[in-house]
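Engineer: 3D, please:
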Amino acid sequence: MGSPDPKPTPGPFRADQLQDGDRYELSNGHPIYCPPADPEDASRTLTGAAVIASDPEVAWAGIDAGFALTPRTLRAPDVAVAAPTDARGWREGAPSLAVEYAGVGRDEADLRVKIGELLAGGTSYAWVARLTGPRRVEVHRPGQPVQVYGSGDDLSTPGILRNPIPVDALFDRAAADRTVMRNLLQRAGYDGLDAVRAEGRSEARREGLRKGIAESILALLADRQLEVPAAARERIAACRDLAQLKTWLLAAARITDPARLFD
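Structural biologist: Below you'll find the model as predicted:
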């Protein structure tokens, strides 16, 4: 989209004059009205934000967060990724990743200016997801030509997001859900759903072995006609330590007094 359109005369407003909830951005001191989003824009923004915020490398992401790029320029990308902060008010500087959804009625001239201001302010990647025409995302980087990715392609942001994001996940709820699940599993320490299933199978095998040993202890004592008190039965059944159960199994083959099982 190139550089911002020149504005030789700065506008009268500063970023610190805007309040939370004001429906304006600022470009070189000039107010830019931001109308409420239509249902499609709002839904797509929420979908994209969930996909991006769930990435394991993202510590902070926001929707419509205000970034004071200069004292007279305040921009609020639809979705943004930046370093976490406890500071209140507008964030100083630019997000590392900014995403804009462009639907019917979008002011294309201001969109060009906004992308240019974000890149000039320090944004590494600016994505424009087009809601009209073929499903596609325009990728803007400082000093680089615009690249366009379509359905079936992946979007990568080295150093910002760990995982590539399918273009479809920024538009389609089902594709977004799959991507969010992958990201959340990685946040929990799993490589993916297959790793969770494998752990479940392993845990099931361990539980089956544990129950088998516990039942073998009681069966062996019963076969030796040794009466086992109820409290001892409960202790054996509740034990989760396989090594301890194996020790008791060996003891059950030798003892003559059930009270000595736990010695």
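
Engineer: only C-alpha atoms from now on, for both contacts and neighbour counts.
Structural biologist: Noted.

Engineer: helix or strand: which one has residue 110?
Structural biologist: Residue 110 belongs to helix 108-121 when assigned by DSSP states H and E.

Engineer: buried sites along that helix?
Structural biologist: 111, 113-121 (16 or more other Cα atoms under 10 Å).

Engineer: redo these as a markdown table? Include distance to residue 203.
Structural biologist: What follows is the buried residues of helix 108-121, written out as a markdown table (distance: Cα to Cα, whole Å):
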| residue | distance to residue 203 |
| --- | --- |
| 111 | 53 |
| 113 | 56 |
| 114 | 53 |
| 115 | 51 |
| 116 | 53 |
| 117 | 53 |
| 118 | 49 |
| 119 | 50 |
| 120 | 53 |
| 121 | 51 |
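
Engineer: so which of those residues is the closest to residue 73?
Structural biologist: Taking Cα to Cα as the measure, residue 73 lies nearest residue 117 of the buried residues of helix 108-121, at 8.3 Å.

Engineer: spit out the contact partners of residue 128.
Structural biologist: Taking Cα atoms under 8 Å, 6 or more residues apart in numbering, we find residue 128 in contact with 99-102, 137-139.

Engineer: for the residues you listed, which two are the farthest from each other?
Structural biologist: 102 and 139 (13.1 Å).

Engineer: can you put the contacts of residue 128 in JSON lines and add secondary structure and neighbour count?
Structural biologist: Below are the contacts of residue 128 laid out as JSON lines (DSSP: H, G, I helix; E, B strand; the rest coil; neighbours: other Cα atoms under 10 Å):
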{"residue": "99", "secondary structure": "strand", "neighbour count": "27"}
{"residue": "100", "secondary structure": "strand", "neighbour count": "24"}
{"residue": "101", "secondary structure": "strand", "neighbour count": "22"}
{"residue": "102", "secondary structure": "strand", "neighbour count": "18"}
{"residue": "137", "secondary structure": "strand", "neighbour count": "26"}
{"residue": "138", "secondary structure": "strand", "neighbour count": "17"}
{"residue": "139", "secondary structure": "strand", "neighbour count": "20"}
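
Engineer: got the residues you listed as CSV, with distance to residue 25 columns?
Structural biologist: Shown next, in CSV, are these (distance: Cα to Cα, whole Å):
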residue, distance to residue 25
99, 16
100, 14
101, 16
102, 16
137, 23
138, 22
139, 22
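
Engineer: following up with a second sequence; could you model it the same way so I can compare the two?
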Amino acid sequence: MSDATINARARELGDLLRARRGALQPADVGLPDGAPRRRTTGLRREEVARLAAISPTYYTFLEQGRDMRPSRQVLDALATALRLDEAERAHLHALVHDAPPSTTDSEAGEQVDDEVVALVARLDPHPAYVTGRRWDVLAANRAARALWTDWPARAPQERNMVWFMLCDPQAREVFVDWEAEAGAQLARFRAAAARHADDPTFAELIARLHASSPEMRAWWPRHAIAPLGGGRKRLRHPALGELELRHTVLNVADAPEQKLVAFRAASADATRIAALVDRG
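Structural biologist: The predicted structure is shown next:
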């Protein structure tokens, strides 16, 4: 990142902090207003600093647009002090660290919007599922559960696409081109893990994969990276035989790290899949 970009982002950060401070009143954050002596519109700098548990001087430097590079913990404290919403909080982090903050499972589990879940269900008999930031399967329709695996029936720590691909023998039966598919899946996961290097849930999953999968131990040191994208997959089902599906990947606007993966089966195959899921 160039010095000009760093300076521009520091100024933008200062402007954001100043604007949000000016928009809050003491009562909004549980402070006495100090009237009639109060002359400041909005909160004082020292009040924000106290709420965020940082020094007034440090906070002043941030508002002045100096290149201070505050930690994620400081940014979270400022976001809380200034009552920022999730979009504003993510923007605050992106200005400093060029990426939004990660949310660990211990802080808040990933949730899929009900309308997204309903959309996934309506796509039957064409398979569809939603994965989260580390490829946990958060929703899947009946067709996807029939052709891949019954995600809700699995233990919570195994409801993960990377785990399924590398550690479940069933995946080698499901995917005709298993080795290529597994390698590509791991390369996409690697790109996400790099963006979340400070997220302990990624570290925990990576450790479990290393402990359980020889392919993980062999392939991870290669540092292969692959982008998200559509394409085709060849699946094998004991009752339906081999199927070829086209798929596309869409990000959920309200949760950009959630990915809707939707597949399209040929008309005849869609009819056979529909009969399969109707039989349960």
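
Engineer: what's the TM-score here?
Structural biologist: Once superposed, the chains reach a TM-score of 0.28 (TM-score structural alignment, normalised by the length of structure 1), with 125 aligned residues with a Cα RMSD of 6.1 Å.

Engineer: can you give me the helices in structure 2?
Structural biologist: Using DSSP state H, the helices assigned to structure 2 run over residues 3-23, 45-52, 56-63, 72-81, 86-97, 114-122, 142-147, 161-167, 169-174, 178-195, 200-212, 214-219, 267-278.

Engineer: what helices or strands is the biggest helix by length in structure 1 leaning on?
Structural biologist: Scanning structure 1 for the helix with the most residues, using DSSP H, yields helix 193-223. Packed against helix 193-223 of structure 1 by the contact rule (3 or more Cα pairs under 8 Å, 6 or more residues apart in numbering; DSSP states H and E) you find helix 230-238, helix 242-252.

Engineer: highest mean neighbour count out of these?
Structural biologist: The highest mean neighbour count among these, using mean count of other Cα atoms under 10 Å, belongs to helix 242-252: a mean of 17.

Engineer: what helices or strands is it leaning on?
Structural biologist: Helix 242-252 of structure 1 sits against helix 193-223, with contacts defined as 3+ Cα pairs under 8 Å, 6+ apart.

Engineer: so residue 210 of structure 1 sits against residue 242, correct?
Structural biologist: Yes. Assessed by Cα atoms under 8 Å, residue 210 of structure 1 is found in contact with residue 242 at 6.2 Å.

Engineer: quick one on the thing from earlier: between the helices of structure 2, which one is closest to residue 260 of structure 2.
Structural biologist: Closest among the helices of structure 2, once you apply Cα to Cα, is helix 114-122, at 8.2 Å.

Engineer: and residue 88 of structure 2, how far from residue 119 of structure 2?
Structural biologist: Distance of residue 88 of structure 2 to residue 119 of structure 2, given as Cα to Cα, to the nearest Å: 28 Å.

Engineer: what's the answer for residue 16 of structure 2, then?
Structural biologist: 36 Å.

Engineer: now do residue 95 of structure 2
Structural biologist: Taking Cα to Cα as the measure, residue 95 of structure 2 falls 34 Å from residue 119 of structure 2.

Engineer: name the helices or strands packed onto the single longest strand found in structure 2?
Structural biologist: In structure 2, taking DSSP state E as the definition, the longest strand is strand 241-252. Here strand 241-252 of structure 2 touches strand 231-237, strand 255-264, going by 3+ Cα pairs under 8 Å, 6+ apart.

Engineer: burial measure for residue 251 of structure 2, as a count.
Structural biologist: Residue 251 of structure 2: 14 surrounding residues under other Cα atoms under 10 Å.

Engineer: ok, it - contacts?
Structural biologist: 257-260.

Engineer: ok, which pair from those is furthest apart?
Structural biologist: Largest separation among those by Cα to Cα: 257 and 260, giving 9.8 Å.

Engineer: quick one: which of those two has more around it?
Structural biologist: The neighbour comparison of residue 257 of structure 2 against residue 260 (other Cα under 10 Å) goes to residue 260, with 23 against 17.

Engineer: need the helices and strands packed on helix 193-223 of structure 1 in a markdown table (columns: distance to residue 80 of structure 1).
Structural biologist: Output for those, formatted as a markdown table (distance: least, Cα to Cα, whole Å):
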| stretch | distance to residue 80 of structure 1 |
| --- | --- |
| helix 230-238 | 50 |
| helix 242-252 | 49 |
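
Engineer: out of the ones you listed, the one nearest residue 182 of structure 1 is which?
Structural biologist: When these are compared by Cα to Cα, helix 242-252 sits nearest residue 182 of structure 1, at 32.7 Å.

Engineer: what angle sits between that closest one and helix 230-238?
Structural biologist: Angle, helix 242-252 of structure 1 to helix 230-238, by axes from the mean of the first three to the mean of the last three Cα atoms, to 10 degrees: 140 degrees.

Engineer: now the angle between helix 193-223 and helix 242-252 of structure 1, please.
Structural biologist: 20 degrees.

Engineer: quick one: closest of the helices and strands packed on helix 193-223 of structure 1 to residue 216 of structure 1.
Structural biologist: helix 242-252 (7.2 Å).

Engineer: surely residue 13 of structure 2 touches residue 62?
Structural biologist: Yes. Counting by Cα under 8 Å, residue 13 of structure 2 does reach residue 62; the two are 7.3 Å apart.

Engineer: which one of those two has more residues nearby?
Structural biologist: Neighbour count, other Cα under 10 Å: between residue 13 of structure 2 and residue 62, residue 13 has more, with 24 against 21.

Engineer: residues touching the more buried one, list them.
Structural biologist: Contacts of residue 13 of structure 2 (Cα under 8 Å, 6+ apart): 62-63, 65, 92, 95-96.

Engineer: which of the residues you listed are buried?
Structural biologist: Taking 16+ other Cα under 10 Å as the criterion, what is buried in those is 62-63, 65, 92, 95-96.
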